[in-house]
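A.B. asks: curious how this folds, go ahead:
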Amino acid sequence: MELYLPVIWAAVIAVAVVLYVVLDGFDLGLGILFPFTKDERERDQMMNSVAPFWDGNETWLILGGGGLWVAFPTAYAVIMPALYLPVIAMLLALVFRGVAFEFRWVAKPDHRLWDIAFTGGSTLAAFAQGVILGGLLDGITVADRQFAGGPFDWATPFALLCGVAVVVGYALLGATWLNMRVTGALEIKARGWARGLLVAVMLFMGVISLWTPLLFERIATIWFSMPNFLYLAPVPLLALGCALIVWRGLDHGSAAAPFFGTVGLFLLGFIGLAISNFPYLVPPSLTVWDTAAAPESQVFMLIGVVALLPVILAYTAFMYWTFRGRIRPGEGYH
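C.D. replies: Model (predicted):
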């Protein structure tokens, strides 16, 4: 049991992270895309398309962070000081973005500063999340199971590239969400944004996919040794297939295909990261077993997760079903 509990908890945290990235990714993407239209009705339409969902989407970030703290306290104690600055930047950006989302409506028509806060908070939060990912992949200096590096170890070219890549990826999620959820001129604009963003996302995925094995010998061994190369070849091929689904969906005016194709790209990217790094939770030194809490603690918390997770999933599905359909210009929830 002690052998499998850390793996189960790693899977729970992975699910929470994936759900957060997909669900909060598209509404962060709307903030990133906000400056690309100056039309007030279109901006209202963008925000109304996520108004019923955006705060619930952030639930998964709490589960991911809380799960790491409870199930892998050693990893939490190493990762937090190593990535303290981008983590704080992300949290403050999410606060500004959330406040701006609510106050923009009550400040009309003098809400220019709240528009800036909404765009800036969304962009900074996305960039910080990418930097956190890149800093973690880049490796954290550990000595005696404690962080032994400096406060700016995360500020590497690779981590900064990951930050920009996440901003572009979230913008693609936001554009394909709008393509699926709105009508009128904004839908046409979103389709145009999505085409350019898809090309950029595929370029970033290609660069990062080549950079990681060049940077880390252990990842190169996983992906390019035989027979692993043959087993893992479907991952990049499926990513190309998802990109084709997005592109063809945009060309044919499909509502849902571009969004779900983009979700597929994110899922395959996450699968690729998991393959490259498991079982390391703090690359390249600490595994899920090295950092796991006592089995009794993991079992106790897992009981709560098993009881509550289906309720949260059911509530989330109910919300999306209830507020399904497209938002026309002039419609909204405020």
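A.B. asks: going forward, measure contacts and count neighbours with C-alpha atoms only.
C.D. replies: Will do.
A.B. asks: and stretch 69-87, what's buried?
C.D. replies: 69-83, 86-87 (16 or more other CA atoms under 10 Å).
A.B. asks: span of that stretch from start to end?
C.D. replies: Taking CA to CA, to the nearest Å, stretch 69-87 runs 14 Å from one end to the other.
A.B. asks: chain center to that stretch: distance?
C.D. replies: How far stretch 69-87 lies from its chain's middle: 18 Å, per CA atoms, centre = their mean, to the nearest Å.
A.B. asks: give me the subset of the buried residues of stretch 69-87 lying in helices.
C.D. replies: 69-71, 73-82, 86-87 (DSSP state H).
A.B. asks: what about G253, neighbour count?
C.D. replies: 15 (other CA atoms under 10 Å).
A.B. asks: that one and R328, how far apart?
C.D. replies: 17 Å.
A.B. asks: how about the strands in the chain?
C.D. replies: All strands of the chain, identified by DSSP state E, fall at 142-143, 146-147, 280-282, 286-287.
A.B. asks: go through those and name the closest to A51.
C.D. replies: With CA to CA as the criterion, A51 lies closest to strand 280-282 of those, at 34.6 Å.
A.B. asks: which of the strands of the chain is buried the deepest?
C.D. replies: Ranked by mean neighbour count, the strands of the chain are led by strand 280-282 with a mean of 22 (mean count of other CA atoms under 10 Å).
A.B. asks: and that one, what other elements does it pack with?
C.D. replies: Contact partners of strand 280-282 among helices and strands, from 3 or more CA pairs under 8 Å, 6 or more residues apart in numbering; DSSP states H and E: helix 73-82, strand 286-287.
A.B. asks: please generate a structure for the following sequence too, so the two can be compared:
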Amino acid sequence: MELIDLTLIWIGIIAFGVFMYVLMDGFDLGVGILFPFAGSEERRDIMMNSVAPVWDGNETWLVLGGTGLLAAFPMIYAVFLPALYIGVFLLLAGLIFRGVAFEFRFKAPADGRGPWNWAFFLGSLVAAFAQGAVVGAYIQGFEVEGFSYVGGPLDWLTPFTVMTGLGLVMGYALLGACWLIMKTEGDLQAWAYRVARGMLVAVLLVYLVVSLWTALGHPDILERWLDNAAILWIFPTLSLLVGIGLWRALSRRNEGFPFVATLMLFALAYIGLVISMWPYAVPPVHTYWDAASSPDSQLFTLIGLLFVIPIILGYTAWTYWVFRGKVRAGEGYH
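C.D. replies: Presented below is the predicted three-dimensional model:
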């Protein structure tokens, strides 16, 4: 009999890694989504310089979550990869385009930045949409027989997943706008305030639509919500309160709280998703314990992560500390 449930520990590690990626890479994807609408190349220079020192380090969490998932829950890979192959390909292609645009735009002459601006925008947009669509596909479940996926390659693309994809695009745009509020000043900051208010309204509306759509289209999830109503009602209530607080902070031209409040909105939605789908790793039939690797494999990988995670947290905190403060025109680390 195991004294420690390694599967439960790994669920926490994977959930933490994915959550850190969504938060820390979400704002620079949001900046990319807003890129074409900034109005001038000077603004776009400031926007890119605000995320250039940290964007590639943020993606460390994606690598950590992906490799940890393979080591601890190989069955999830066995189902998710064939089910979501096209969506995952679009996600990675978008991240590659964005990364290339970062480096080449800095080296391009002023009159040759147009293609790299669009590569940065489209890469960010596609990556964000693909992430949201993958989340929607997870909610709607997978067609499996035993431990094999038996559905089609486009089963992940439905009206529901399109809605969740667009919802995450709007959420990242809100996060990116709040990042710009915190990191910039002047007319660019004023523009970011206006964008953030519009995105906040859109995000809350999409949150409501997706919640209702999930409840109406998935009776098992609705039943789980009703069975745990005394706990789950807290999350939409807190989301509404945080949304009101965020709106007031934007109206009062607060610089720091909008970004923190948006992170809180993401955290509440993420926790609500985990609780709604618990304990299914491959809904609607296989739990995390069904999908887990052997305890020996979990323990071996866990020992390595005990050293890796503090290092990642340490250099991430150090990077953000070094590049703290406002970003102004003409400044950059390249």
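A.B. asks: overlay them and tell me the TM-score.
C.D. replies: The TM-score (TM-score structural alignment, normalised by the length of structure 1) is 0.97; 332 aligned residues with a CA RMSD of 1.0 Å.
A.B. asks: picking that back up, and the helices and strands packed on strand 280-282 of structure 1: which comes nearest A274 of structure 1?
C.D. replies: strand 286-287 (12.6 Å).
A.B. asks: that closest one vs structure 2 - mean distance after superposition?
C.D. replies: Comparison of strand 286-287 of structure 1 with structure 2 after fitting gives an average deviation of 0.8 Å (mean CA distance after the TM-score superposition for structure 1).
A.B. asks: measure L161 of structure 1 to H252 of structure 1 for me?
C.D. replies: Applying CA to CA, the value for L161 of structure 1 to H252 of structure 1 is 32 Å.
A.B. asks: more crowded one of the two?
C.D. replies: Legend: neighbour count by other CA under 10 Å for L161 of structure 1 and H252, higher for L161 (17 against 9).
A.B. asks: residues contacting that one?
C.D. replies: When contacts are counted by CA atoms under 8 Å, 6 or more residues apart in numbering, L161 of structure 1 is found next to V131, G134.
A.B. asks: now do the same for it: its match in structure 2.
C.D. replies: By TM-score structural alignment, L161 of structure 1 lines up with M163 in structure 2.
A.B. asks: my read: A243 of structure 1 touches V263, true?
C.D. replies: No. Taking CA atoms under 8 Å as the definition, A243 of structure 1 is not a contact partner of V263, at 10.2 Å.
A.B. asks: coming back round to it: the helices and strands packed on strand 280-282 of structure 1: which one's closest to W60 of structure 1?
C.D. replies: helix 73-82 (17.0 Å).
A.B. asks: compared with structure 2, how much does the closest one deviate?
C.D. replies: Its matched residues in structure 2 lie on average 0.7 Å from helix 73-82 of structure 1 after superposition (mean CA distance after the TM-score superposition for structure 1).
A.B. asks: can you tell me the closest non-neighbouring residue to the alignment partner in structure 2 of G134 of structure 1?
C.D. replies: Aligned by TM-score structural alignment, G134 of structure 1 pairs with G136 of structure 2. Computed as CA to CA, 6 or more residues apart in numbering, the closest residue to G136 of structure 2 that is not its neighbour in sequence is T161, at 4.5 Å.
A.B. asks: check R181 of structure 1 too.
C.D. replies: R326 (4.4 Å).
A.B. asks: verify the stated contact: the one you found with G184.
C.D. replies: No. When contacts are counted by CA under 8 Å, R326 of structure 1 is not listed as touching G184 (10.2 Å).
A.B. asks: give me the more crowded residue out of the two.
C.D. replies: R326 (15 against 12).
A.B. asks: so what's the residue count around V15 of structure 1?
C.D. replies: With other CA under 10 Å as criterion, V15 of structure 1 counts 15.
A.B. asks: report the separation between it and A107 of structure 1.
C.D. replies: In this view, V15 of structure 1 and A107 of structure 1 are 37 Å apart by CA to CA.
A.B. asks: all helices of the stretch 1-150 of structure 1, in order?
C.D. replies: Taking DSSP state H, counting those that start in this stretch, the helices of the stretch 1-150 of structure 1 run over residues 5-33, 40-48, 54-57, 59-71, 73-82, 84-106, 112-138.
A.B. asks: coming back round to it: for V22 of structure 1, see how far away the residue nearest to R181 of structure 1 is.
C.D. replies: R326 of structure 1 sits 19 Å away from V22 of structure 1, going by CA to CA.
A.B. asks: in contact with T37 of structure 1, which residues?
C.D. replies: T37 of structure 1 is in contact with R43, counting by CA under 8 Å, 6+ apart.
A.B. asks: looking at the alignment, what corresponds to it in structure 2?
C.D. replies: Superposed on structure 2 with TM-score structural alignment, T37 of structure 1 falls opposite A38.
A.B. asks: what does L113 of structure 1 give?
C.D. replies: Matched across to structure 2, L113 of structure 1 falls on P115, judged by TM-score structural alignment.
A.B. asks: would you mind confirming that L250 of structure 1 makes contact with G196?
C.D. replies: No. Counting by CA under 8 Å, L250 of structure 1 stays clear of G196, with 11.3 Å between them.
A.B. asks: who has more neighbours out of these two?
C.D. replies: Counted by other CA under 10 Å, L250 of structure 1 and G196 do not tie: L250 has more neighbours, with 23 against 11.
A.B. asks: how about W179 of structure 2, what's its match in structure 1?
C.D. replies: Checking TM-score structural alignment: W179 of structure 2 goes with W177.
A.B. asks: list the contacts of that match.
C.D. replies: With CA under 8 Å, 6+ apart, W177 of structure 1 has these contacts: F26, F259.
A.B. asks: and if you look at Y280 of structure 1?
C.D. replies: Y280 of structure 1 makes contact with L286, T287, V288 under the criterion CA under 8 Å, 6+ apart.
A.B. asks: I figured the last one hits F72, correct?
C.D. replies: Just to be clear, that refers to V288 of structure 1. Yes. Counting by CA under 8 Å, V288 of structure 1 does reach F72; the two are 7.4 Å apart.
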